[in-house]
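Asker: Kindly return the folded structure for what I paste below:
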Amino acid sequence: MAASTGMNMSTNRTGLRAAGYVFVGALGIQASSAISSTMFSDLGSPAVSSIRLLIAAVVLLLVLRPRVRGISVRQWFNIAAFGAAMAAMNMLLYASIERLPLGIAVTLDFLGPAAVALVLSRRIREAIWALAALAGVVLIAGPGGYFDLSGFLFGLGAGFCFALYTVFAEKVGKADDDSIATLALSVAFAAVLSAPFGIPQITSVSAPQWSMLALSGLIGVALPYVVDTLAAKLSSARVIGTLFAIDPAVGSLVGWVALGEQLNALALTGIALIMVTGAVVAWTTASTSTRADTGSRRGSPRPSTADHASALDPGDPAPSTAGRV
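Answerer: So this is what the prediction gives:
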């Protein structure tokens, strides 16, 4: 009994850590977006997105020093796909933010990982929580909000790339024990893909703007992608996809505080619903995974790797992602 209780506490802490990593990443991304939006009129959103990726890639490569030998073809594919997804997601999201309020753009962006959580849910309860998160997103967007066709299309495109990001974050995060360093290769790949949009504008960047771009790259790219990968090592794509529901909440709050975007009662209700949903999913999924894994040791069929993944202790080796998602 004591051992079982200890295991439950350990896996619950693991789920809460995953939620904490996602929150830190969300705060960094939305604060970075607010900073970056002040440079859109001078440099354009594509250039701002590209240059901050370049800065983040250089920092991550210097700090993490990833190995390039011994990486399989499958791993290179996942690294490249992750990088392509993050490059496209950043470019499209910033194009949407250039045309829409931050909270609305981030809400559209969230629809991608929310769809992943719904599609990959294997239990009715998890699907219900994903739907609850979507309900919160709808409340944040609210009736009578802003509408710009190109802004909405860019936001939905970012959401599609965010869905791919959610899946490949898990694949890269659980590929090996050196996945955090490997992340630098994905960011570098993203920077190379977006470079044609940023390099032509480099001579137009002023000294104060370089400082802002550096800060934006560190808190909006380097930090979030590291903590997102850590979260992916502790959980599965469907759980992380639901936890990303915190992004619209944080985006709306940052938009209100930093950019003066007003929040109505419906938006505040949506924020509360999403916050509760993220916390409950992180807590209950870890507990369910522990019970399923315990049952398998008692002679019942072994649970799938996806179910077992969310019960991983950080000291345990990450499982192979082959055949998953």
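
Asker: from here on, contacts and neighbour counts on C-alpha atoms
Answerer: OK.

Asker: any idea where the helices of the chain begin and end?
Answerer: 2-37, 40-43, 45-64, 73-97, 102-120, 124-141, 149-173, 179-198, 207-217, 223-234, 237-243, 246-259, 265-297, 305-309 (DSSP state H).

Asker: Go through stretch 77-90 and flag the buried ones.
Answerer: Residues of stretch 77-90 classed as buried under the neighbour-count rule (16 or more other CA atoms under 10 Å) are 78-90.

Asker: Contacts for it next, please.
Answerer: 49, 53, 157-159, 161-162, 164-165, 168-169, 171-172, 182-183, 185-191, 193-194 (CA atoms under 8 Å, 6 or more residues apart in numbering).

Asker: So Ser49 sits against Leu93, correct?
Answerer: No: in this structure, Ser49 is not within contact of Leu93 by CA atoms under 8 Å, at 9.2 Å.

Asker: Tell me which of those two has more neighbours.
Answerer: Using other CA atoms under 10 Å as the criterion, Ser49 and Leu93 rank with Ser49 on top: 33 against 30.

Asker: Let me see the contact set for the more buried one.
Answerer: Contacts of Ser49 by CA under 8 Å, 6+ apart are Asn90, Met91, Tyr94, Ser194, Gly198.

Asker: what's the closest of the residues you listed to Arg17?
Answerer: Checking those against Arg17 by CA to CA gives Asn90 as the nearest, at 25.2 Å.

Asker: That closest one and Cys161, how far apart?
Answerer: 9 Å (CA to CA, to the nearest Å).

Asker: go on, Leu60?
Answerer: Taking CA to CA, one finds Leu60 at 22 Å from Cys161.

Asker: residues shared between the contacts of Ser49 and Leu93?
Answerer: The contact lists of Ser49 and Leu93 share no entry, where a contact means CA under 8 Å, 6+ apart.

Asker: quick check, nearest of the contacts of Ser49 to Ala114?
Answerer: Out of the contacts of Ser49, the member with the shortest distance to Ala114 (by CA to CA) is Asn90, at 17.7 Å.

Asker: Run a quick neighbour tally on Thr166.
Answerer: Neighbours of Thr166 (other CA under 10 Å): 28.

Asker: I figured it hits Gly241, correct?
Answerer: Yes: if you go by CA under 8 Å, Thr166 and Gly241 touch, sitting 6.3 Å apart.

Asker: shared neighbours of the two, anything?
Answerer: Common neighbours of Thr166 and Gly241 (CA under 8 Å, 6+ apart) are Pro113, Val116.

Asker: For the residue lying closest to Arg17 once chain neighbours are set aside, which residues are in contact?
Answerer: Of all residues not flanking Arg17 in the chain, Ala231 sits nearest, at 7.4 Å (CA to CA, 6 or more residues apart in numbering). Contact partners of Ala231, counting by CA under 8 Å, 6+ apart, are Arg17, Ala18, Ala19, Tyr21, Val22, Ile240.

Asker: one more, for comparison:
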Amino acid sequence: MKKHLLLLVALIIATSASAQEFYVSASGGYSISSAGILTGTSLNDGQTKATNHYGSYGEGTNFQFRVGKMFNKTFGVEIGFAYLHGADQVIDSYDNYYATSVFPIPNLGDSDPATLLVNDVTKGNAHARAYGLSLAIVYNFNEHIYGKFGAITKVGGKTEATATNVVNVTLTENVYAPAPAPAGTIAIPAGTPIKTVTTDVEQEYHGRVPLGFIAALGYKHAISDNLNFFAELEYLGINVTRDNSEYTKFTSVDVSHLGAPTTTTTIDQLPSTEVTYEDSVANPNNDPSVALSSVAPYSSFGLNIGISYTFGKK
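Answerer: Have a look, this model is predicted:
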């Protein structure tokens, strides 16, 4: 690796003597997902059909500003700064499971354990707002066609998620009143809704500093001696590992259908609004402020269109 770096430095020094052009460029474009990672699973309104959703947080509108230096007519180097205004990604999820509980019968005591069906559905979306920095080598195939490849990293930004979670609990079997009620007395019939818990959240996620790969193939056309129009196809390969997150909104309302009082939990009542993500967590169920990390895909294919201005060209 050290030999390669020394060779690159020597090449830059050698070609700097014949350096020809210094340029700046500005462009805008749109990127589509190239990762195909599962972001969520949605249900139709009747909850009879589930659909997987795949995507990348790199999808969306981007704006780029670049500064470049051509060492000769063929080779150059370019530094770029970009902003991504990501498109919404579906993060819906659902789960059905069974639980057991006992129910107090007025003036009679507790019932025997009964089975409950818990329907847990989350509907939400998330999008990225990210700033990136890239360094690439530029190669001109001819006067119009060029290519470039290099490295890219994220230097700021976040992923914003908004979701509503609804948990419906339903009794799946009859609850019989205990003695001294007559045997077989139904206190609560099967199918009775027990409670509904609705939670609205907004959460911001921040990631560790990543390193990815960028490559592009473009076409440029001279408008004047110093001004060029260009269009390029760009591939971005990068993933961001989750580092921490913070609730910016949290409201949970627990409504009982059996007469118990409604309870509401707000963000001010949470023991912690921040979560730190680690690669290894001891006793993960004991501390809600620490969780296992995961990787968010940002890879994309994009089309950029812009103009560049070359200084010192005669």
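
Asker: What would you report as the TM-score here?
Answerer: Once superposed, the chains reach a TM-score of 0.21 (TM-score structural alignment, normalised by the length of the second structure), with 120 aligned residues with a CA RMSD of 7.0 Å.

Asker: related to what we said a few turns ago, need the contacts of Ser49 of the first structure in JSON lines (columns: distance to Ser216 of the first structure).
Answerer: JSON lines is the format used below for the contacts of Ser49 of the first structure (distance: CA to CA, whole Å):
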{"residue": "Asn90", "distance to Ser216 of the first structure": "12"}
{"residue": "Met91", "distance to Ser216 of the first structure": "14"}
{"residue": "Tyr94", "distance to Ser216 of the first structure": "13"}
{"residue": "Ser194", "distance to Ser216 of the first structure": "16"}
{"residue": "Gly198", "distance to Ser216 of the first structure": "15"}
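
Asker: among these, which ones are buried?
Answerer: Buried among these (16+ other CA under 10 Å): Asn90, Met91, Tyr94, Ser194, Gly198.

Asker: host element of Val253 of the second structure?
Answerer: strand 239-256 (DSSP states H and E).

Asker: got the buried residues for that strand?
Answerer: Buried residues in strand 239-256 of the second structure (16+ other CA under 10 Å): 239-247, 250-256.

Asker: what's the farthest-apart pair in these?
Answerer: Farthest pair in these, by CA to CA: Asn239 and Ser256, 42.9 Å.

Asker: how close does the residue nearest to Glu274 of the second structure when sequence neighbours are not counted get to Leu135 of the second structure?
Answerer: Distance criterion CA to CA, 6+ apart; nearest residue to Glu274 of the second structure, sequence neighbours excluded, is Glu246 at 4.3 Å. Here Glu246 of the second structure is placed at a distance of 31 Å from Leu135 of the second structure (CA to CA).

Asker: What about the closest residue to Lys158 of the second structure other than its chain neighbours, how many residues nearby?
Answerer: Using CA to CA, 6+ apart and skipping the chain neighbours, the partner closest in space to Lys158 of the second structure is His206 (5.1 Å). When neighbours are defined as other CA under 10 Å, His206 of the second structure has 20 of them.

Asker: And for Met70 of the second structure?
Answerer: For Met70 of the second structure, using other CA under 10 Å, the count is 23.

Asker: correct me, but it touches Val77?
Answerer: Yes: between Met70 of the second structure and Val77 there is a contact under CA under 8 Å: 6.5 Å.

Asker: Check the contact lists of the two and give me the overlap.
Answerer: Joint contacts of Met70 of the second structure and Val77 (CA under 8 Å, 6+ apart) are Val138.

Asker: how about the helices of the second structure, start to end?
Answerer: 2-16.

Asker: gap between Thr277 of the first structure and Ala190 of the first structure?
Answerer: 31 Å.

Asker: And Gln75 of the first structure, by the same measure?
Answerer: Distance from Gln75 of the first structure to Ala190 of the first structure, by CA to CA: 16 Å.

Asker: go on, Gly151 of the first structure?
Answerer: From Gly151 of the first structure to Ala190 of the first structure the distance is 22 Å (CA to CA).

Asker: cool, Val280 of the first structure as well?
Answerer: Taking CA to CA, one finds Val280 of the first structure at 33 Å from Ala190 of the first structure.

Asker: if you count what's nearby, which of these two comes out ahead?
Answerer: Taking neighbours as other CA under 10 Å, Val280 of the first structure and Ala190 compare with Ala190 leading, 26 against 17.

Asker: ok, so what distance separates that one from Ser179 of the first structure?
Answerer: 17 Å.

Asker: and if you look at Trp76 of the first structure?
Answerer: Taking CA to CA, one finds Trp76 of the first structure at 12 Å from Ser179 of the first structure.

Asker: More neighbours: which of those two?
Answerer: Neighbour count, other CA under 10 Å: between Trp76 of the first structure and Ser179, Ser179 has more, with 21 against 16.

Asker: Surely that one and Glu170 touch.
Answerer: No: contact criterion CA under 8 Å: Ser179 of the first structure and Glu170 do not qualify, at 10.1 Å.

Asker: wait, isn't Leu118 of the first structure in contact with Ala133?
Answerer: No: assessed by CA under 8 Å, Leu118 of the first structure is found out of contact with Ala133, at 10.5 Å.

Asker: Show me which of those two is the more surrounded one.
Answerer: For Leu118 of the first structure versus Ala133, the count of surrounding residues by other CA under 10 Å is larger for Ala133: 28 against 21.

Asker: how far away is Thr276 of the second structure from Glu246 of the second structure?
Answerer: 9 Å.

Asker: Check Gly157 of the second structure too.
Answerer: Taking CA to CA, one finds Gly157 of the second structure at 14 Å from Glu246 of the second structure.

Asker: Could you do Gly302 of the second structure as well?
Answerer: 30 Å.

Asker: ditto for Thr115 of the second structure
Answerer: When Thr115 of the second structure is compared with Glu246 of the second structure (using CA to CA), they lie 35 Å apart.

Asker: try Lys158 of the second structure
Answerer: 11 Å.

Asker: Show me the strands in the stretch 101-250 of the second structure, by range?
Answerer: Under the criterion DSSP state E, counting those that start in this stretch, the stretch 101-250 of the second structure carries strands at the ranges 104-105, 109-110, 114-140, 145-171, 175-176, 186-188, 193-207, 212-222, 227-237, 239-256.

Asker: just how off-centre is the second one within its chain?
Answerer: If I follow you right, that is strand 109-110 of the second structure. The chain centre lies 48 Å from the centre of strand 109-110 of the second structure; the measure is CA atoms, centre = their mean, to the nearest Å.
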